[in-house]
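[1] Below is the structure, and that's it, no one-letter string:
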């Protein structure tokens, strides 16, 4: 039979898309795509199908097993974006894991094809496994996981009183002021403004972002010019449909920002500004998701500190206007 270069890759990617369509359940239901049965086994099956189809033409190399299986998973993720069953943020974050697991699947099928006489049976068993586990292992919903934190600090050449004002009121945020943060590069809408009002309940900050996202930060503890601890409050319409991937939605089953603390320490005419962000990651694969969250939140912390530094120094006359 004539097999083109693309035929095995397309068969593998198509298998992944079929599995993704099956795993379309909501949180707490069977067949949700955040189940370990899908995250670990779907890319493995994609890699195995790719190599199985390729081996039916002629013997391939070990490099082909790993490389083609990984590339088929790239096509699988791109295809899930094209048919609108996955969002850009999730696709970018999961791609390294899928390609790595896919390469393992390709090598495993290559091993089976070289040294056994039952590649078809092996493939059928592995393909049925995610379907079986997906039906039996309904996602339990929100999990109780530990709250992690990230700390960063920067020296601002401006008095603490000036820095404090910018912490409370950051209006008309231009894209160029924050766009270097990786979370915005991969699709999180950029902030537009964060304006604070003192109410009977204390300090309340109204935060607005692109795509209609809006929420409030409520100060549970603060000392003017010294520190403020914000807790996040999201309403039913805070995140419009489609503004964020459901699997990375703040306050969702799998991710949440618990609180943010700013501390200001005078250093002569300068100020040490420190940020501490508390967050929760609750998935079946925290070993992979938590380091990604830590990197993204740490990178964001550095960018937002620099944002406050530049604005404060511009007003104080110690930095560029």
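    Right, received. Where do you want to start? As the structure is a computational prediction, the values presented were derived from the model and not from experiment.
[2] CA only for contacts and neighbour counts going forward, please
    Noted.
[3] Which parts of the stretch 51-200 of the chain are strands?
    If DSSP state E, counting those that start in this stretch is used as the criterion, the strands of the stretch 51-200 of the chain fall at 148-156, 169-170, 191-199.
[4] To residue 242, which of those strands lies closest?
    The minimum distance between residue 242 and these falls on strand 191-199, with 16.6 Å, by CA to CA.
[5] Contacts for the closest one, please.
    Outside of strand 191-199, the residues that reach it under the criterion CA atoms under 8 Å, 6 or more residues apart in numbering are 168-174, 203-210.
[6] Is it possible to mark the buried ones in those?
    Among the contacts of strand 191-199, the ones that count as buried by 16 or more other CA atoms under 10 Å are 168-170, 203-209.
[7] Helices along the chain, start to end?
    Under the criterion DSSP state H, the chain contains helices at 6-22, 36-55, 62-82, 88-115, 119-136, 160-168, 175-178, 182-185, 286-316.
[8] JSON lines for those, including distance to residue 264?
    Putting the helices of the chain into JSON lines (distance: least, CA to CA, whole Å) gives the following:
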{"stretch": "helix 6-22", "distance to residue 264": "48"}
{"stretch": "helix 36-55", "distance to residue 264": "42"}
{"stretch": "helix 62-82", "distance to residue 264": "43"}
{"stretch": "helix 88-115", "distance to residue 264": "33"}
{"stretch": "helix 119-136", "distance to residue 264": "49"}
{"stretch": "helix 160-168", "distance to residue 264": "6"}
{"stretch": "helix 175-178", "distance to residue 264": "21"}
{"stretch": "helix 182-185", "distance to residue 264": "25"}
{"stretch": "helix 286-316", "distance to residue 264": "12"}
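[9] Please identify the most buried of those.
    Of the helices of the chain, the one with the most neighbours on average (mean count of other CA atoms under 10 Å) is helix 36-55, at a mean of 27.
[10] and the comparison structure, right after this:
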């Protein structure tokens, strides 16, 4: 994930060195090399003096489903086990993020708790705070840190860690016709890094990909006739 930024900054550094060294006699180039080697360590020291800013980001995905809102609602409140065949290949998988598995619900209504399970022991506890049947389902999200092994994520992408967290999720159902529903899924995340401008590109992409895959599973299930 850091590779594109590393290549860009390394190229800038190499260009600056070339411009600087070209104006110096050969005997001074060793000193120039030393300066360029030490500079990042000095910059890193100054960086620790400032707290990382916090950004709150929203990622939204939409899908059109050929099914009435009543059918779609049944498929979002609870999500039975998702097979590997239901999930299309994704770059997110290759980056090491667990795939969604299922979502359960303790009871219907505000205060109900959804347990959203992902591979490798990752689980999110989602407490329902808006329950409007066939219209809107919204919930606050907390990672179940007791079930998530410490080796599942790097510390920079650990959900609920000091750098990143997912705070809230919402499904909205919009009836386009008696047999068509537009389903919207959006989430809010907290990002606390000194490179929020760059890290945000990745978190938006990853969250968008995860949400899109979940919506695709829901659409296929809603549009598949019950046997």
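    Noted; the coordinates are in hand. Please read these numbers as outputs of a predicted model, since none were measured by experiment.
[11] Send over the TM-score of the superposed chains.
    The TM-score (TM-score structural alignment, normalised by the length of the second structure) is 0.88; 224 aligned residues with a CA RMSD of 2.3 Å.
[12] picking that back up, next step: the buried ones among the contacts of strand 191-199 of the first structure restricted to strands.
    Among those, the members falling in strands are 169-170, 203-209 (criterion: DSSP state E).
[13] Can you tell me which of the residues you listed comes closest to residue 227 of the first structure?
    Proximity of these to residue 227 of the first structure was ranked by CA to CA; the top entry is residue 203 with 12.3 Å.
[14] and the closest one, what does it touch?
    Counting by CA under 8 Å, 6+ apart, residue 203 of the first structure makes contact with 196-197, 218-219.
[15] picking that back up, which pair of the buried ones among the contacts of strand 191-199 of the first structure spans the longest distance?
    Pairwise distances across those (CA to CA) peak at 19.6 Å, for the pair 203 and 209.
[16] related to what we said a few turns ago, which of the buried ones among the contacts of strand 191-199 of the first structure sits closest to residue 71 of the first structure?
    Closest approach between these and residue 71 of the first structure, by CA to CA: residue 209, at 35.1 Å.
[17] gap between the nearest residue to that closest one once chain neighbours are set aside and residue 246 of the first structure?
    Nearest in space to residue 209 of the first structure, with sequence neighbours left out and distances taken as CA to CA, 6 or more residues apart in numbering, is residue 191 at 4.0 Å. Applying CA to CA, to the nearest Å, the value for residue 191 of the first structure to residue 246 of the first structure is 19 Å.
[18] between the two, who's got more neighbours?
    Of the pair residue 191 of the first structure and residue 246, residue 191 is the one with more neighbours under other CA atoms under 10 Å, namely 23 against 20.
[19] Just tell me what that one corresponds to in the second structure.
    With TM-score structural alignment as the criterion, the equivalent of residue 191 of the first structure in the second structure is residue 100.
[20] can you check residue 210 of the first structure too?
    Alignment note: residue 210 of the first structure maps to residue 119 in the second structure; criterion TM-score structural alignment.
[21] I'd say its match and residue 98 touch.
    Yes. Using CA atoms under 8 Å, residue 119 of the second structure is in contact with residue 98, at 4.9 Å.
[22] and residue 145 of the first structure, which of the helices of the first structure is closest to it?
    helix 286-316 (9.5 Å).
[23] Aligned to residue 183 of the second structure, what sits in the first structure?
    Checking TM-score structural alignment: residue 183 of the second structure goes with residue 273.
[24] now residue 78 of the second structure
    Aligned counterpart of residue 78 of the second structure in the first structure: residue 169 (TM-score structural alignment).
[25] Next, find the distance separating that match from residue 107 of the first structure.
    Counting by CA to CA, the gap from residue 169 of the first structure to residue 107 of the first structure is 55 Å.
[26] Same question for residue 178 of the first structure.
    Between residue 178 of the first structure and residue 107 of the first structure the distance, using CA to CA, works out to 42 Å.
[27] Residue 271 of the first structure too?
    In this structure, residue 271 of the first structure and residue 107 of the first structure are separated by 55 Å, where distance is defined by CA to CA.
[28] Looking at the second structure, name the residue matched to residue 243 of the first structure.
    Residue correspondence to the second structure (TM-score structural alignment): residue 243 of the first structure is matched to residue 152.
[29] Identify the residues contacting its match.
    With contacts defined as CA under 8 Å, 6+ apart, residue 152 of the second structure is in contact with residue 120.
[30] about what we covered before: which one of the buried ones among the contacts of strand 191-199 of the first structure is nearest to residue 288 of the first structure?
    When these are compared for distance to residue 288 of the first structure, the smallest value, 27.6 Å, is given by residue 209; criterion: CA to CA.
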